[in-house]
Structures are given as structure tokens and as C-alpha cells.
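Asks: pasted the sequence and its predicted model underneath.
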Amino acid sequence: MTSRKKLPVLHTSLEANNAITEAYRNLRASLTYYAWDKRVQTLVFTSLHSGDGTTSLIANLAVLSAQEYKRVLLIDGQLRKPKLHHYFLAPNHIGLSDVLSDKAKIVDVLVETNIEHLTLLPAGPLRVNSAELLGTHKLSRLLESFQEKFDVILIDSPAVLHYSDTGLWARASDGVVIVVNSKSSKSEHLQRAEALLDPFQEKLVGVIMVK
């Protein structure tokens, strides 16, 4: 069992006026303006390397968006190493991998979190080849169906330099955000990531620097 000390922190879950929360609010405002201007509803967040902070960032953004009374769906697209369920103390024994492999219906895997208006789609158990699951037309149809039920859809994708999953998510989504850790990433790493995502250049929303 995971101890409470090891549970990840949601900085935005309380009405706290601190620098971290304010930074998330500013980021949310920028993304909201872009989404409204470009009619972007589904955003994929990826990083250059594993552990760069994408999961924490997207979880907190989802909470802030839900606090604006928007219907938010948070999707854990990290099928190999899912993490989002830890932030909301949610189960992960069933999830996206089950839906894509026809082992469950979507109504059975969506989790209503303890944050009002925020729904989580866990990754679910590890399957043999996650890239093959994401490469089917089911993913596009699934996201299209979500757009009718939710105002904002945020997807946590694996590191673009390590796995091909981000390209598959980008193909089915409206926009892509790259999270860059200023301490562990170099300019050539970002250039490689942009080259890998070049087929989806028109969907690239921007780069977020984290420490």
C-alpha cells in the first residue's frame, strides 16, 4: 500500500493563493485563450523525457479547469506506466487499455473524481503492445464521442523521445503541448522532439518550461 507521504500533491486542489497555484492559473488562462481562438478541445501533453513533470502539471490544470465549472475529462495515456490515478486515489484495474482492446465499455471505466466536474479515464492494466492499441481507429472515434460530453479533454502522453505514442495521440487530437524540464533537457532534445512531431506541426500549441 502507498503511504500518504508518497502520494503526489495537487497544488490547486485547495483555494490557496500561492505562487505555484497562480502560475497554474496563468498557464490555464493562456491555454484557454488559445483553445477558444483555435477551437481546440482535446489537448495532448507530452515531455522530452520520462519524469519531466507532465503528469503533475496536467493533473493540476485539470483541477483548475474543473473549478471553472467546465466538464473536464483527464485521460491517462501512459499505458506502460500510468500515474494519474494516484493523484485522485482512483482505481486502475480497468481503464483505457480495456476499452481499446474490447474488454470493457467506456461507461464502466470512467471515474468521477473527488473534484466536482472532473472525470478521470485511467490507463488500465498493461497490454502487450500499447502502440498497436492507440493506432486503431477506435481512438479517434473515442475522442470524438468524448467531445460531445466534455468541454475540455486533457491527455497525459509518454515522453515523445522514448515512445511513439505521442504521435498516435496527436493524430487523433486537436493540439499538442510539449513540457520541457529546464534542468534535464537540452536544446537538441527539443529539436529532436519537434522533428518527430513535424507531421502535426499545425497542432503544436507550444512549449511549457518547468523546473
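Replies: In hand now; what should we look at?
Asks: contacts and neighbour counts: CA atoms only from here.
Replies: OK.
Asks: now do the strands in this protein.
Replies: Ranges of strands in the chain, per DSSP state E, are 42-47, 72-76, 111-112, 118-121, 152-156, 175-181, 204-210.
Asks: right, so of those, which gets closest to Leu31?
Replies: Closest approach to Leu31 among the strands of the chain (C-alpha to C-alpha): strand 204-210, 8.4 Å.
Asks: give me the distance from that closest one to the chain's centre.
Replies: Strand 204-210 sits 13 Å away from the centroid of its parent chain (C-alpha atoms, centre = their mean, to the nearest Å).
Asks: quick one: residues in contact with it.
Replies: By C-alpha atoms under 8 Å, 6 or more residues apart in numbering, the surrounding residues in contact with strand 204-210 are Tyr34, Asp52, Gly53, Gly175, Val176, Val177, Ile178, Val179, Val180, Asn181, Ser182.
Asks: ranking these by neighbours, who comes first?
Replies: Within those, Val176 tops the neighbour count with 27 neighbours, counted by other C-alpha atoms under 10 Å.
Asks: could you verify my assumption that it touches Leu168?
Replies: No. Look at Val176 against Leu168 with C-alpha atoms under 8 Å: they stay out of range, at 11.3 Å.
Asks: picking up where we left off before, closest to Asn26 out of the strands of the chain?
Replies: Nearest of the strands of the chain (C-alpha to C-alpha): strand 204-210, 11.9 Å.
Asks: so the longest helix out of those in the chain versus strand 175-181, what angle?
Replies: Ranked by residue count and defined by DSSP state H, the top helix of the chain is helix 19-38. If you take axes from the mean of the first three to the mean of the last three C-alpha atoms, to 10 degrees, helix 19-38 sits at 150 degrees to strand 175-181.
Asks: now the angle from helix 19-38 to strand 152-156?
Replies: Using the same axes, to 10 degrees: helix 19-38 against strand 152-156 is 120 degrees.
Asks: another one to put next to it:
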Amino acid sequence: MELRDYITVLRKGWVLIVVLALVGVAAAAGFSLLKKPVYSASAQVFVSTETSGSASDLAQGNTFTQQRVLTYSNLVQTPIVLLPVISSLKLDMNADQLATMVSATAPTSTTLITITVNGTNAVQATEIANATSQSLTNVVQNIEATDANGTSTVKLTRVKQADVPQTPVSPNVPVNIALGLLVGLALGVGIAVLRETLDNRVRTETDVEKISDKPVVGGIAYDSKASERPLIVQVEPRSPRAESFRTLRTNLQFLDIGTGSRTFVMTSSMQSEGKSTTVANLAIALDSAGFKVILIDADLRRPRVSEYMDVDGSAGLTDVLIGRAGLEDVAHPWGRGNLVVLPAGQIPPNPSELLGSKAMQDLIGTLEEQFDYVLFDAPPLLPVTDAAILSKKASGAILAVASGKTHKGQLAAAVSSLENVGAPIAGFVITMMPLKGPGAYGYGRYGYGYGYGLDEEQPTQRPSQPSGKSQGKLGVLRRANR
């Protein structure tokens, strides 16, 4: 991951990071409040050796004392030292329990022993520290070697008496809160990065670019009411989502596909990625700009165009391909412009064969002479091969990619299926783009611009459809060619 990827992860997961940081602070504060305060009291003992006073004796005595200091410090936690302390202070504990409260340290190259006692009672901790230093002094004098007069050669002197501590050493509230904050932030960032690493869905244009070098020609904002108003360009032309289809129309006009024809197959990796509503709205946007457009439902398995465009779908493309009807008999003029809709017709038993037939090739050639744009709504690529077969005959395929829904593996497989048959890919349209957060639809490349006003006349409601039966079906294509 690059630096910008990490920044994107932080922007997408900032809520989780902040929540976990607050949880860490709350947990640390709660722990600090619930934990009993611990006080620390220390006493210090000096170790010395009795010598004759000569230089050599002093050197030997000093070396001997430093060697013995470590031994004496280890004696502090033994029962021989602690049992007298328990007896003198009348403590309700045994030597092992008291040993957990007492510790001793001896700084290097010194003859000092520091005895420290930690406990929840400040006064008791002080008494134990002083009593332990005195007990250690008595024990050493009893067990160490004596001279000819019976006097111990080693002497322990308490040089620092323990005082009652006023403030506890634990819990350290500021330190605990800082640690809780750091742990919470680390967990939040770690989970956010892990979630992003394991996320195999296409969410942004960058994800598409990593799979194919073909351009992303448009982005369509998510609309929770898309099923209720699929033709948003017609019913609400001033909305930001309608403007996104006009942006797609503009990008499509300047798309260099290397051929003079403008025949596009709208498809997707899997179903429910918004391809049908996208191609229908694109057709209306092209029509409103004055282009002659024919919208053909080539999804001969689950046709939807006739439902969206509200035309009779009992006869259509299949009838034309098998020679049962002429194009002028089954195509429907739509709206007030030059848009013609050709529904799928009856669902055939052999959709792939029909779409790959010579009749389809001839039909595309005829339509390209009569219309500025020929748009096909084709089935998804992964379940069936229909779209790949049809795309090979067209100027290019446009893949609809649902943001946050399409898996990267599915998109890669769809691209491969087109490349394997030699079908050109014109570009991608990212649908269902979020309205907030990183990668959201907004004022960027696919934004709706200043004022999002209309530059062409648009009806505010869907016009009634002319009756094909009253005017004659042959008039459909004649009208489109005016």
C-alpha cells in the first residue's frame, strides 16, 4: 500500500479509530479509578566491615563488603528476616505473602541496600520498611563470622528511615490514560488497515484502474429510490444523479474508440449492478441532446428495458433476428425526440446463437447507418456468454461496476472474458457510488458542477408514448431519420 492508500484507509475508518481510541481512554480511566492506590516506602541500609586500618586491610574489606551486599539484599525476602517483622508488627499474613510486598536493591559499586515496601496502606508500608531494615541488621550480625572477641566483622547501619508517603505510586492516571489512548488508536488503525486489505470489493476508480487500463467514463451516485424512479433523467432532470448521466453522455461523445460507429453494449460482471437503468438514462440523455438513438434490449434472458421505458415488449429483437417481423414493426418511438426503443420480445431457447448470428451483424450495420448511437442492454458477462459475443460485433463494451458490491475478482474475470474473444472495451461506469466519504460521488470528476442547471429543454414528467398502431410501425424509423 502507498501513502495515499493509508490516508484513504484513515479517512474511511476514522469513525472506528476514534471510537476505539475513546474506548481505550475510558478503559484506562475506569481501571485507574477502580484500582486501589498503592504506596511505596523505602529505607536504606549501609554495609561496612571492621578492619585493622591498614591500606591493604581497607581494600580487602571494601571488596569483601561489596561482594556481601548482594547476598544481604537477597536475604530481605527470606523468612529469617520477615518472620520477626510479622511478629513485631502483628501482621495478619505469612512470610510468603509479605515477601510479595518487599523488595531490595543494591546499586552497583556501592555498599548500600535499599529496602522498598509497596502496599495499599501508607502507614503500614512505612512500618514494614523500617522493621525489615532493622531485622536484616540483626540477622546479618547473628549469622556472619566474628573476630576473636566475638564481635561481627560486618556491620549494617540504617542510614535512611522510611517516611510515610503522601501520594500513591500506582495507579498513574495520566500515564494510564495516555497508554489507553495509544492502544485504542493502534487497534483502530490496525483494524481499519486489515479491513481494507481483506476488502476485495471495487469501491473507487483506483480499484478499476488496477484491473484494466481502459478509462472510467462515468460515475453514478447511489439512489435508494432507484427502483421507484429508474428513469431519473426524465422524472427529475435537475437532480445531481440525472446530471451524472449527462456527464456520462459528454464523456462518451469524446471517447476515442478508433471507429466511426457508435455502437455500445452495456453489460456488467453480475446482475443487479445497475446496467439497465444506466443505459436507459444514457439513451434519454443522448436523445435530449439531439442525437438519434436506438435503445435495444439484448438481454434475451431477463429483459427489463420494456418495463423501464413502458413499451409493449411482446415482440421485439428476437422477432427481427428470426425474420418474423421487420424492425419498423416492433420498434417504438419514445418521448419527443429521436429516441427509438426495441424491446427484447419473446425469450428464445438459444439467446447466444441469435446474438452471434449474421442476422445480428446485418442489423447492427443497418442501425449504424440510421442512428448516431446504438445502445444495447446485454446480460452480465460471468453467468452467460451473450454479452461477450455481442460486444465483439459492436464498437465496444461499457462495463457497469457497482461500487461496494462488485468483487475485484468478478470484474477481472469479466474483463478477461471480453479480452479472450477479442471484444473491445470502451470503458467503465461506476454505479451506486456513495454520497459521503472517500471515493464518494461529488464535485470531482463525476460531480454535478456549478448550479447543475440544464442546457437543454427537458420535460419534467415522462411524456405519453405515441401509439404505434395508430400511426403505423413503419413511421418509427422514418421519424428517427428526419
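Replies: Ah, there it is. Remember, predicted model here, so these are calculated numbers, not experimental data.
Asks: follow-up on the earlier one: Pro122 of the first structure: which of the contacts of strand 204-210 of the first structure is nearest?
Replies: For these, the minimum distance to Pro122 of the first structure (C-alpha to C-alpha) is 18.0 Å, reached by Gly53.
Asks: so who does the counterpart of the closest one in the second structure touch?
Replies: By TM-score structural alignment, Gly53 of the first structure lines up with Gly274 in the second structure. Shown in contact with Gly274 of the second structure (C-alpha under 8 Å, 6+ apart): Ala400, Ala402, Thr431, Met432.
Asks: and the alignment partner in the second structure of Ala159 of the first structure, how far from Val401 of the second structure?
Replies: Using TM-score structural alignment, the partner of Ala159 of the first structure in the second structure is Pro380. Distance, Pro380 of the second structure to Val401 of the second structure, using C-alpha to C-alpha, to the nearest Å: 11 Å.
Asks: which residues touch the host helix or strand of Lys469 of the second structure?
Replies: Element membership of Lys469 of the second structure [criterion: DSSP states H and E] is helix 468-471. Contact with helix 468-471 of the second structure is made by His332, Pro333, Val476, as judged by C-alpha under 8 Å, 6+ apart.
Asks: equivalent range in the first structure for that helix?
Replies: Using TM-score structural alignment, helix 468-471 of the second structure pairs with nothing in the first structure.
Asks: which of the residues in that helix are buried?
Replies: Going by neighbour count (16 or more other C-alpha atoms under 10 Å), the buried part of helix 468-471 of the second structure is Gly468.
Asks: now do stretch 415-423 of the second structure
Replies: For stretch 415-423 of the second structure, burial by neighbour count (16+ other C-alpha under 10 Å) applies to Val415, Ser416, Ser417, Leu418, Ala423.
Asks: where's the last one relative to Ala378 of the second structure, distance?
Replies: Separation of Ala423 of the second structure from Ala378 of the second structure (C-alpha to C-alpha): 14 Å.
Asks: also the first one?
Replies: In this view, Val415 of the second structure and Ala378 of the second structure are 15 Å apart by C-alpha to C-alpha.
Asks: what do you get for the second one?
Replies: Taking C-alpha to C-alpha as the measure, Ser416 of the second structure falls 17 Å from Ala378 of the second structure.
Asks: how about Thr267 of the second structure?
Replies: Distance from Thr267 of the second structure to Ala378 of the second structure, by C-alpha to C-alpha: 5 Å.
Asks: where exactly do the helices run in the first structure?
Replies: Using DSSP H, helices in the first structure cover 19-38, 54-67, 84-87, 96-100, 106-109, 130-134, 137-147, 165-172, 187-196.
Asks: quick one: the last one to the second structure mean distance?
Replies: Same thing as helix 187-196 of the first structure. Superposing on the second structure and averaging over aligned pairs (mean C-alpha distance after the TM-score superposition for the first structure), helix 187-196 of the first structure comes out at 0.8 Å.
Asks: on that earlier part again, residues shared between the contacts of Pro380 and Val401 of the second structure?
Replies: Shared contacts of Pro380 of the second structure and Val401, defined by C-alpha under 8 Å, 6+ apart, are found at Ser268, Ser269.
Asks: where does stretch 179-194 of the first structure end up in the second structure?
Replies: Under TM-score structural alignment, the match for stretch 179-194 of the first structure is residues 400-415.
Asks: just checking, what's the longest strand in the second structure?
Replies: Assigned via DSSP E, the second structure shows its longest strand as strand 39-49.
Asks: more neighbours, Thr267 and Ala378 of the second structure?
Replies: Using other C-alpha under 10 Å, the more surrounded residue of Thr267 of the second structure and Ala378 is Thr267, with 32 against 29.
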